[in-house]
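A.B. asks: here's a sequence, model it:
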Amino acid sequence: MNAMSNALPEYVRASVPRPPGDREPWYKNTAPSYAGIFLWVGFYLQLANGTISQMALGLAVVALIAAGLLCFGLYYYAPAMLGMQTGRPLYIVGTSTFGTRGGYLVPGLLMGLLQLGWFAVATYVATDFIMKGLHQTSAVLFTVVAVLWAYGFAFVAIKGISYVARAAQFLNWVPLVMIVIVAVATVGGVPNFHPKEHHPWRGFAAVLEIVIGFSAAAGAAGADFGMNNRDRRDIVRGGLVGIALAIVVAGALPLLSIAGMHGRGGTSYDYADAIASVGDVAPIMFFLFAAATVVPTCFCAFIASNSFATMLPRIPKTASTLVGVTIGALLAVTHAAQNLIGFFVIVGASFGPICGAMAADYLLAGKRWSGPRAGINWAGYIAWALGFIVGILNHIPGVPAALVAANHPAGLYAFVVGFAVYWALAKAGLRPAVVPEFQCAGNVESAALVAEKGPS
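C.D. replies: From the prediction side, this is the model:
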């Protein structure tokens, strides 16, 4: 090993690729795991806001199909292929795009920080649904439930994540049963539903923004899912079923339910009100939706904890986890985590350009992983920064109206900017050298896997 490889950070040198013999087919890991993400009520709780109020249901379904394919093709595919080819997680394959030193922050710590946001959202949603099931509005009780939920399941995540993974095999499908029941109970009002306004592009763009914002970080985590897959066919099938199809099913049924509720005289676009309209079984359904939120709560806490422990090894894992859980609990208790759409915008702006830059890097390397780049890859950082600015431009005070892309999917634009800027800067030579020894040792694809993978 030369001086360059000896200078690799510990988190890179300690990485061990998952061998091909330990991989499993797509229907055992990637598809059900991703489907569980989109079946979680946090995805569709506010999906109707600004969407079916401005366009017909049929067009909303078309928008969901388009969003699902975009999430699969742009945000998930390249990271998943990199994970499959190398057997390594996101924070390792990301060192090609952002550098071995740059990888500490992006995507390393950034993923951990955003997982705290998801942890707060999951804690808030679960607590809110428990309160609705109990028919309670007490702020004190809300705080008690939120604190118990946050710290209790954070402890479970750290000490017993394997049990949570087993429970997920059942709990992930509970929301599917629930959304089918709500849809059947409200479908009678659908023929009487009519959008209050006629702005189809605004509604279409809003669907893209919400779905992409929700799934951008999960798309980047395709590297972590891909490292468990055997070949390209697993990547494609797992993504099409677990992402593209799941988005359509988990998005269309709740929109149908809210449209049906409006057809019966309802006025709300919150899916919780559609659940409440079911009748006497609504409290039980609220509790079941809350129970299904155990899985995302635990997984978010687990991922955040591992991210901080990996990237900040000098800080005790217990201390960093405790601080993170406390922040998440405070966001839930103060209801700051209630603004789901605003949080989705931040996620889309943060991970849209990451996925864009990684996709460009993947193509530039011949649809493979080039290996970690020494130090900081400024092509990746500049691409991420400019893409992030574009992603949040609508929400920066004082920005001239001519520069604001109102009623447009800013998260998608963030991906495009990240891709284009990285491509241009890479062609201009603004990338550090690859660590050669690690590159050679980092690709675990066998000749049989390459042949089976077929054309990329």
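A.B. asks: alpha carbons only for contacts and neighbour counts from here, please
C.D. replies: Fine.
A.B. asks: specify the local secondary structure of S53.
C.D. replies: The three-state assignment at S53 reads coil, by DSSP: H, G, I helix; E, B strand; the rest coil.
A.B. asks: for the closest residue to it other than its chain neighbours, grab the count of nearby residues.
C.D. replies: Nearest-residue entry for S53: P195, 4.7 Å, with adjacent residues in sequence omitted and distances by Cα to Cα, 6 or more residues apart in numbering. Counted by other Cα atoms under 10 Å, the residues lying close to P195 total 16.
A.B. asks: make sure P195 is indeed in a helix.
C.D. replies: No. Counting by three-state DSSP, P195 falls outside a helix, being coil.
A.B. asks: tell me the spacing between it and T51.
C.D. replies: 9 Å (Cα to Cα, to the nearest Å).
A.B. asks: repeat that for L69.
C.D. replies: On the measure of Cα to Cα, L69 and T51 end up 19 Å apart.
A.B. asks: which of those two has more neighbours?
C.D. replies: For L69 versus T51, neighbours defined as other Cα under 10 Å are more numerous around T51 (28 against 20).
A.B. asks: that one touches E209, doesn't it?
C.D. replies: No. The pair T51 / E209 is not scored as a contact, 10.4 Å apart, by Cα atoms under 8 Å.
A.B. asks: ranges for the helices of the stretch 151-300 of the chain?
C.D. replies: In order along the chain, the stretch 151-300 of the chain carries the following helices (DSSP state H, counting those that start in this stretch): 174-186, 200-220, 222-226, 232-239, 246-263, 271-276, 282-292, 294-311.
A.B. asks: another one to check against the first:
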Amino acid sequence: MNLRDVGWPPRLQRALQNPSTDRDPWSARVAGALISGYLWVAFTDAIATTSLAVGGLVPAITGAAIGGLLACVLLFLGPSLQGLQTRQPLMVVASAAFGIRGSALVPGLLLGLVQMTWFAVAVHYAVEFNLRGLLAAGLINPRDLRAGPIGSPITQSTVYAATAMLWAVSAALVSTRFIRWIAALMIVYPIFIALSYAGAMVWSIPGLPSYRDAAADPINAARLATGPAFWGMVQYVFGFSAIVSSQAVNWGATLNRESDVRKAGAVGVGLASTIIATIALLIVAGSIGRDAMDQGSEAGANSNDLLLANPDAAELAPPLVPFPRNPEAYRLGTVLESRIGGILGGIALIVLGLGSLASAVYAAYAYSNRLESIRKRPRRWAWGVVGAVVAYPLMVTGLAANVPLVIDLTAGMVAPMLGVLTAAWLRHRTSWPGPAPGICFDAMIAWGAGSIVGLLPVLARVVPMAAAVRWLPMALLAYLVAIAIMTGSDVIRSLGKRSAT
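C.D. replies: Model (predicted):
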């Protein structure tokens, strides 16, 4: 095939003609990068709001384990094995599934927008956790943040707005020149992040025996359910893992052999997501238990924190749609700031916040690089700044702080994309066919139909009749829908060939 004849961009021609020569064992870089993704505070901060605030500890931990296992088997293995088979990056591999023109949209433009969204999340957590850390340590006046009660949002303050813009533009510019320095630093820095979680865990352990699941609470048992907590956690872990696994093809291209892919997926996705999610859940549960120990009962410990988010509507709630408790009371940041507090809580917040700043640099590098590959002008540094400006409204409006919503939105489109890539790998396990010209409509239809299913939880937040969908693992269903459509198209194509002969 003449690459110029099918309109392959020069940059992608070079990628196809120069396959990856890196060969690393699974433990060298890939496993560390995957584990660092789950250590990111964006994963752990709001994880209890979709589980403990809805049902209880046991279904939440079980859901995290199932979500991590499914993510390893479904999201990571197929695309990474395709990268191992082809030794090509994602932009080349996707051209076989979606077509040369189609891959510019999916995953090209799609992942650029997704990474831009998570860039906003990363900058938000970097700014908020650093400001909250200074506030907890008594190094900043609460009036400067216009912060009300503990856990109240600071995204409307002038200090937050100015800092977010400065850090967003700085992270975008740093990503163009100093990404290797940041990568070298992040080889060591996750140790301090892990120590922050470990310290919070040690502090919370004495309160775990006093924590009571919602299902055991006679007051709230009728309002809260274990089923939504379990499925909500599957959606949370599986959806976040879809974002982490969006680079699985690139990682698979650098590994030595198939066993390295399996080990990297098992340790870096399956075990890492389950263990880190469990630690975050135990920290929140233990902190609530410590309040119960101090006050004599969980309900009396922090009654304002444990109120339902919409108590007036609780009487009208259908049996399968719970009204969660105040989510701010179940955030990891609230535990570090208000329950641990002081210098120790402030240090932990700052350590986690600075780690999120590194994630912002990675995201800026990813989306600017991807957008430049689609359109050469402006230059990559300019694309980084443009992305920072576009992402800024997500920060100041508080949308970047709503991680469950961001997961539902982005994973709803990324999971079916990974489903299409997995189906393409199953279709061509023996030999990779190379780039397909134009647009592969079966792949685009599969991705589109899967995305419609995956985005239902976002719709459920504004349409009361679809509220139950919010507590279901729709990202998983979106992935399965995409694979089912791709498999169906293969069957139809095979039957057509047989009838023609």
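A.B. asks: have a look at how far, on average, the helix or strand where L82 of the first structure lies is from the second structure.
C.D. replies: Using DSSP states H and E, L82 of the first structure sits in helix 77-86. Taking mean Cα distance after the TM-score superposition for the first structure, the mean distance separating helix 77-86 of the first structure from the aligned residues in the second structure is 1.1 Å.
A.B. asks: report the distance from that helix to the chain centre.
C.D. replies: How far helix 77-86 of the first structure lies from its chain's middle: 16 Å, per Cα atoms, centre = their mean, to the nearest Å.
A.B. asks: give me the contacts around that helix.
C.D. replies: Helix 77-86 of the first structure has contacts (Cα atoms under 8 Å, 6 or more residues apart in numbering) with 17-18, 88-90, 93, 219-232, 235-236, 239, 355, 358-359, 362, 368-369, 442-445.
A.B. asks: can you name the next helix or strand after that helix?
C.D. replies: helix 90-93.
A.B. asks: which residues touch whatever helix or strand comes next after that next one?
C.D. replies: Downstream of helix 90-93 of the first structure, the first helix or strand assigned by DSSP H and E is helix 95-98. Applying Cα under 8 Å, 6+ apart, the external contacts of helix 95-98 of the first structure come out as 101-103, 106, 357-358, 361, 369-373, 376-381, 434.
A.B. asks: give me the buried subset of these.
C.D. replies: With burial judged by 16 or more other Cα atoms under 10 Å, the buried subset of those is 101-103, 106, 357-358, 361, 369-373, 376-381, 434.
A.B. asks: what does the residue nearest to S53 of the first structure align to in the second structure?
C.D. replies: Matched to the second structure by TM-score structural alignment, P195 of the first structure sits across from D213.
A.B. asks: next, the contact list for that match, please.
C.D. replies: By Cα under 8 Å, 6+ apart, D213 of the second structure lies in contact with L52, G55, G56, L57.
A.B. asks: now the third one: how far from T226 of the second structure?
C.D. replies: From G56 of the second structure across to T226 of the second structure, the span is 6 Å (Cα to Cα).
A.B. asks: between the two, which one's more packed in?
C.D. replies: Between G56 of the second structure and T226, G56 has the larger neighbour count (other Cα under 10 Å), namely 26 against 23.
A.B. asks: name the residues of stretch 252-265 of the second structure that come out as buried.
C.D. replies: Neighbour counts over stretch 252-265 of the second structure (16+ other Cα under 10 Å) mark G252, A253, T254, L255, R257, E258, D260, V261, R262, K263, A264, G265 as buried.
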